[in-house]
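Colleague: turn this into a structure:
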Amino acid sequence: MANIVRNNLTTLKKTASYYLLHISVAAAVAYAVTGQLWMALTLSLLEPSVQAVAFFFHEKFWERRQRRQQATPAAALV
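Modeller: Predicted structure coming up:
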């Protein structure tokens, strides 16, 4: 587990900051729609939590894709 954290520290930091931003926006929207603080907090924690996990794997996919593109010789692209 520590190795996963060490190897993905930047992505995990980005995921955490995105998570906090997403919770804030989700809470504001949920409160505006429902007018209920408890409902807004519940919704704002559930949906961004799932999104944070998805974001992590989304980032890993794009990093792998970029590494593959950089490893491909330019002559092979022609």
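Colleague: only C-alpha atoms from now on, for both contacts and neighbour counts.
Modeller: OK.
Colleague: centroid-nearest residue for this protein?
Modeller: Centroid check for the chain by CA atoms, centre = their mean gives residue 55 as the closest residue, at 2.7 Å.
Colleague: identify the residues contacting it.
Modeller: With contact taken as CA atoms under 8 Å, 6 or more residues apart in numbering, residue 55 is in contact with residue 15.
Colleague: want to put them side by side, so please do this one too:
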Amino acid sequence: MTKTFTFAILHFSVAFTITYLLTGSIIIGGTVALVEPAVNTVVFYFHEKVWRKFEKNKQAGIISL
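Modeller: Below you'll find the model as predicted:
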């Protein structure tokens, strides 16, 4: 759990820093640092579902999504 927590802090920090450097806005940087990881988490969930289906089909000899 510590590794996950430290990665989350790193992710938020990178998102904030990049956005702040591009916009100069603490508000926009903070918003992006909160929203982007949340959206990324949801997208990752669906990515994993599709990936598992792909691997299952590959094992069965079916090469389609």
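Colleague: hang on, the earlier thing: which strand or helix spans the aligned residue in the second structure for the residue nearest to the centre of the first structure?
Modeller: Mapped onto the second structure by TM-score structural alignment, residue 55 of the first structure lines up with residue 44. Applying DSSP states H and E as the criterion places residue 44 of the second structure in helix 26-60.
Colleague: mean deviation of that helix from the first structure?
Modeller: Its matched residues in the first structure lie on average 1.2 Å from helix 26-60 of the second structure after superposition (mean CA distance after the TM-score superposition for the first structure).
Colleague: and the helix or strand harbouring residue 4 of the second structure, what's buried?
Modeller: Using DSSP H and E, the element containing residue 4 of the second structure is helix 2-23. For helix 2-23 of the second structure, the neighbour count (16 or more other CA atoms under 10 Å) marks 11-12, 15-17, 19-20 as buried.
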